[in-house]
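1. this one's structure only:
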């Protein structure tokens, strides 16, 4: 019965895969450790510390530098997920029932990894406040994946969330808006769309794995052809938001101090 519900409810299907992917070892990105490692070759220690304590935008790190670091992270995650996908495609038809679910989980695990990395570079707050992702985190990750899949409503929703973070000069996600407020229905709509697209992707990956060794080449190539443009799409959208711009953050902070 549970299996039938997953098949019939695309929103639930995506939510289940998202939860499984988020629970995989190595998927959660430590914001402080990542920013320190990613910026260490480009920024002085004082500026890195400021970026960690506040945001890269508040630390005055130029957007073109953040774009370069983001591109490096995208290349790293793309190479890693493509190699793993190719390895999963090697066994062929005999093991297809086992390899496709595993490949799907690790694929979305890397989708979540790059989404977190890009978010932290472009001045989003820590997405994981505890051991398990809460509903707000699941909501914003769903929207990020939606942007990666080219869902226009996800672009709009991410822009609204970024606006709320800027307005509140917040170091946390706007949980009320993401779980009960105006953005929540958009999250549900995006999750439903992603559940449908995910079913199509599972089928495509299954077909690519039907022939041993040849399936590895096709599977790895298919992953490369989908993951790279998706990551670039999210990078472009996050970089274009006011939240990533140093001047906007500085003005907001100044106005907040004056009002106080």
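-> It's in. Quick caveat: nothing in here was measured; it's all calculated off a predicted structure.

2. contacts, neighbours, all on C-alpha from now
-> OK.

3. what packs against the helix or strand where residue 33 lies?
-> Using DSSP states H and E, residue 33 maps to helix 31-39. Applying 3 or more C-alpha pairs under 8 Å, 6 or more residues apart in numbering; DSSP states H and E, one finds that helix 31-39 contacts helix 45-53, helix 96-121.

4. Reformat those as a markdown table; add mean neighbour count.
-> Below are the helices and strands packed on helix 31-39 laid out as a markdown table (neighbours: other C-alpha atoms under 10 Å):
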| stretch | mean neighbour count |
| --- | --- |
| helix 45-53 | 17 |
| helix 96-121 | 21 |
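
5. Distance to residue 152 added to those, as CSV?
-> Output for the helices and strands packed on helix 31-39, formatted as CSV (distance: least, C-alpha to C-alpha, whole Å):
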stretch, distance to residue 152
helix 45-53, 30
helix 96-121, 17
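
6. And here is the other one:
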């Protein structure tokens, strides 16, 4: 990785860590799933979804689509409003507005990432972490966000991790895979890619904020035009993984005659 991308990766990881510390960023998985699934599915199904996953409860990805879309609309509305308000002051006030706007943007990226991950079979993402996110959590989030941004390698890396989780029907993520081996270099490349994109986004929004009031409309428009499509991209991708497929969790019983034949 060249120096420019290395610096960009470090900048993005810093922004990500800062966004993760903002109030309201961390989603309570149980509370979210109960609220999101409770209106459509039975208490028994919701309980299984919370205990294991919606897929393990027999809920198909297509049944979750409108719930995911509702969460995307909610987060899109909030982040767009914040971005528009941040652009209103104009002039030299943008020097302080851009970093705050950026942190809020990625805070909502983290919020929707968690919600979509929970719907499509992933377990607690921030579990066991306090103010600082650990390397495993950070690297997984980078890969998820990389999928949203269209970063090369992000989808393949998440697919490999998902397959490991699905194969083991595990509650815990394969942490070593996220900090060592073939996936770790991909994480760094993805972080560099996002960092470069992030820098360009700062410039675009910074220019728009020079114009008072009108800048707010422009900034909000840029945010809406980028945020919602990226969320939908992540949604469609996660819905297609093995960990989101109910068939992955079906226990296949061996016929009695097969057992008797084996024992004989």
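-> Structure's in. What do you need? Only a predicted model underlies this, so the values are computations on that prediction, with no experimental measurement involved.

7. Residue 4 of structure 1 is nearest to which of the helices and strands packed on helix 31-39 of structure 1?
-> Nearest to residue 4 of structure 1, of all the helices and strands packed on helix 31-39 of structure 1, is helix 96-121, at 16.4 Å by C-alpha to C-alpha.

8. Provide the aligned range in structure 2 for the helix holding residue 33 of structure 1.
-> Mapped onto structure 2 using TM-score structural alignment, helix 31-39 of structure 1 spans residues 29-37.

9. Buried residues of the matching stretch, list them for me.
-> Buried residues in stretch 29-37 of structure 2, counted by 16 or more other C-alpha atoms under 10 Å: 29-30, 32-34, 36-37.

10. Stretch 137-151 of structure 1 too?
-> 137-149, 151.

11. which outside residues touch it?
-> The contact list for stretch 137-151 of structure 1, computed with C-alpha atoms under 8 Å, 6 or more residues apart in numbering, reads 18, 111-112, 115, 127-128, 154-155, 157-158, 173, 178-179, 184, 187, 190-191, 194, 229-234, 237.

12. which ones among the residues you listed are found in helices?
-> Taking DSSP state H, the ones among these that sit in helices are 18, 111-112, 115, 154-155, 157-158, 178-179, 184, 187, 190-191, 194, 229-234, 237.

13. Just the buried subset of these, please.
-> Using 16+ other C-alpha under 10 Å, the buried ones in those are 18, 111-112, 115, 154-155, 157-158, 178-179, 184, 187, 190-191, 194, 230-234.

14. Can you add distance to residue 261 of structure 2 and give the buried residues of stretch 29-37 of structure 2 back as a markdown table?
-> What follows is the buried residues of stretch 29-37 of structure 2, written out as a markdown table (distance: C-alpha to C-alpha, whole Å):
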| residue | distance to residue 261 of structure 2 |
| --- | --- |
| 29 | 45 |
| 30 | 45 |
| 32 | 48 |
| 33 | 44 |
| 34 | 45 |
| 36 | 47 |
| 37 | 44 |
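
15. Residue 87 of structure 1 matches what in structure 2?
-> Checking TM-score structural alignment: residue 87 of structure 1 goes with residue 85.

16. With adjacent residues omitted, what lies nearest to that match?
-> With C-alpha to C-alpha, 6 or more residues apart in numbering as the criterion, residue 85 of structure 2 has its nearest non-adjacent residue at 6.0 Å, and that residue is residue 216.

17. May I have the residues that are in contact with the equivalent of that neighbour over in structure 1?
-> Mapped onto structure 1 by TM-score structural alignment, residue 216 of structure 2 lines up with residue 216. Contacts for residue 216 of structure 1 (C-alpha under 8 Å, 6+ apart) come out as 85-90, 208-209.

18. likewise residue 250 of structure 1?
-> So residue 250 of structure 1 contacts residue 58 (C-alpha under 8 Å, 6+ apart).

19. Of all residues in structure 1, which one is nearest the centre?
-> Centroid check for structure 1 by C-alpha atoms, centre = their mean gives residue 115 as the closest residue, at 2.2 Å.

20. Residue 88 of structure 2 versus the counterpart of that residue in structure 2, what's the distance?
-> Matched to structure 2 by TM-score structural alignment, residue 115 of structure 1 sits across from residue 113. According to C-alpha to C-alpha, to the nearest Å, residue 113 of structure 2 and residue 88 of structure 2 sit 28 Å apart.

21. Also residue 259 of structure 2?
-> Here residue 259 of structure 2 is placed at a distance of 72 Å from residue 88 of structure 2 (C-alpha to C-alpha).

22. And these two? Which one has more around it.
-> More crowded of residue 259 of structure 2 and residue 88, by other C-alpha atoms under 10 Å: residue 88, with 23 against 10.

23. hang on, that one packs against residue 210?
-> No. Judged on C-alpha atoms under 8 Å, residue 88 of structure 2 makes no contact with residue 210 at a distance of 9.1 Å.

24. quick revisit: what helices or strands is the strand or helix carrying the match of residue 87 of structure 1 leaning on?
-> Using DSSP H and E, residue 85 of structure 2 sits in helix 61-87. With contacts defined as 3+ C-alpha pairs under 8 Å, 6+ apart, helix 61-87 of structure 2 has these neighbours: helix 94-119, helix 214-239.
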